[in-house]
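Undergrad: Sequence isn't available, so here's the structure alone:
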């Protein structure tokens, strides 16, 4: 008896699990203070992490020195010591010393601390990809450590195809979801909430979504119970004419 063709995607293997890692308030230890470290620090600060840098102050590049001066990060003005790993939730190593980097990586493995050793893929628990950021929108392209420059080119190509106001539209959707949960908070409301939000996202363009005011969103939520989504003209009419009903002007 022949087997039916599979309907499921083929496993490729060799990839990474790309996730949005929440490190808000976590302690990130960065060893090194050069250009690579500066990029790592910037990404961690964008994720609201608490960053400690271990490096002689004389070796800090201008950007890292600026962040120290602004008290955005804490500086330990010396070379790395094993005790620096105490309490660390993540370790990023960016120094021009392969032997020292490997020692730190091994210490991290012993303590089960996730670590990234710059430019040494075999000594990385995770990779930094090329990231496009627009407000709440983050898009990362990863080549699994094989082609960082190529990842940057692909990321720029993707970014050029995105609407210029994508981040603002996503902010609006986020605000609308918060308001929706206030009027339909029960777990059993979940399926209807998701279905209705899908209809809303399909009904309006990026520009229209960005133009929704707080009043527009409140009026839009009146259509949730009957599971409808009005045209933008109807929604705006409701804002200018308080007597407008869900079926149109009175």
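TA: Nice, I can see it. Not measured: the values here are computed from a predicted model. Numbers count the residues shown, from 1 in each chain.
Undergrad: switch to C-alpha atoms for all contacts and neighbour counts from now on
TA: Noted.
Undergrad: Look up the closest residue to residue 61, ignoring the ones flanking it.
TA: residue 34 (5.1 Å; C-alpha to C-alpha, 6 or more residues apart in numbering).
Undergrad: wait, isn't that neighbour in contact with residue 57?
TA: No: here residue 34 does not reach residue 57: they are 10.6 Å apart, not a contact under C-alpha atoms under 8 Å.
Undergrad: Which residue, other than its chain neighbours, is closest to residue 184?
TA: Nearest non-adjacent residue to residue 184, counting by C-alpha to C-alpha, 6+ apart: residue 193, 7.7 Å away.
Undergrad: and the comparison structure, right after this:
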């Protein structure tokens, strides 16, 4: 067979498949109530999961007690039982259980008990993470930088959590100020665009136009886009143009329209007047 002359990326084994797991409104079981469990619980609540914590009351740390006191999680005051993998209580309707957990996280100082929970999860086909035991984890928690909708995770595949935290901090410090706000504005613009042109066949054009918009404006310019600016910008979608930011500013107050301005959006190179 003739070997292709094309160059393709080399396979780098030993990594993890890093995904954004949509756990919103899904039941999750946390076994344990110490410092590690508190961090796991916060990650889950940030992702809008429905969290149940199983731990004797004397094993709860102050942060977990706070979550329980403010009804952010459901607490079961006892040790784990195998039947917990079959159903979890509903926070709003205790008589109507939620069903089996979508994932299980353990953070207890009992290796034998943790391994037993791991084996039960494997048998029930429930993804599990056993704290500080990488071989008994279907997934890892990385070190996450968060700025509004922006999430950047650094993972060392369980080899160096402390180093991952240092790398995450370095990345966060190098990002532009206001990047989260810029993403919020772009997200709102995308939502407005889908309302303006919801047809399925418009999908590729919407994507290409949004790429041009994202490439055209700086972070600061994106943050400063008002609702009026976005509405004016959307007027350029049908003719498939992206105006300069100064054009949008000139249109504020309704004093000018796209027809009044000869827009050059950089799509076809440039010309020099001599």
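TA: Sure, I can see it. Predicted model only: the values in this text are computed from it and were never measured.
Undergrad: Could you tell me the TM-score of the two chains?
TA: The TM-score (TM-score structural alignment, normalised by the length of the first structure) is 0.96; 249 aligned residues with a C-alpha RMSD of 1.4 Å.
Undergrad: quick revisit: what's the spacing between the equivalent of the residue nearest to residue 184 of the first structure over in the second structure and residue 122 of the second structure?
TA: Using TM-score structural alignment, the equivalent of residue 193 of the first structure in the second structure is residue 206. Distance of residue 206 of the second structure to residue 122 of the second structure, computed by C-alpha to C-alpha, to the nearest Å: 43 Å.
Undergrad: Those two: which has the busier surroundings?
TA: Legend: neighbour count by other C-alpha atoms under 10 Å for residue 206 of the second structure and residue 122, higher for residue 206 (20 against 14).
Undergrad: and the more buried one, what element?
TA: According to DSSP states H and E, residue 206 of the second structure maps onto helix 203-216.
Undergrad: And that helix, what's buried?
TA: Across helix 203-216 of the second structure, burial judged by 16 or more other C-alpha atoms under 10 Å covers 206, 209-210, 212-213, 216.
Undergrad: All the strands of the first structure, residue numbers only.
TA: 27-31, 50-54, 74-76, 90-93, 115-117, 130-134, 137-141 (DSSP state E).
Undergrad: nearest to residue 8 of the first structure, of these?
TA: strand 137-141 (24.3 Å; C-alpha to C-alpha).
Undergrad: Skipping adjacent residues, who's closest to the residue nearest the centre of the first structure in space?
TA: Per C-alpha atoms, centre = their mean, the C-alpha nearest to the average position across the first structure is that of residue 138, at 4.7 Å. Nearest in space to residue 138 of the first structure, with sequence neighbours left out and distances taken as C-alpha to C-alpha, 6+ apart, is residue 132 at 5.6 Å.
Undergrad: Look up how far residue 31 of the first structure lies from that neighbour.
TA: For residue 132 of the first structure, the distance to residue 31 of the first structure - C-alpha to C-alpha - is 25 Å.
Undergrad: before we move on, the earlier item: just the closest of the buried residues of helix 203-216 of the second structure to residue 46 of the second structure, please.
TA: Within these, the smallest distance to residue 46 of the second structure is 27.6 Å, found for residue 210 (C-alpha to C-alpha).
Undergrad: Now the closest one. Nearest residue, chain neighbours left out?
TA: Distances taken as C-alpha to C-alpha, 6+ apart put residue 190 closest to residue 210 of the second structure, at 7.4 Å, once the chain neighbours are dropped.
Undergrad: And that neighbour, what's its match in the first structure?
TA: Alignment note (TM-score structural alignment): residue 190 of the second structure maps to residue 177 of the first structure.
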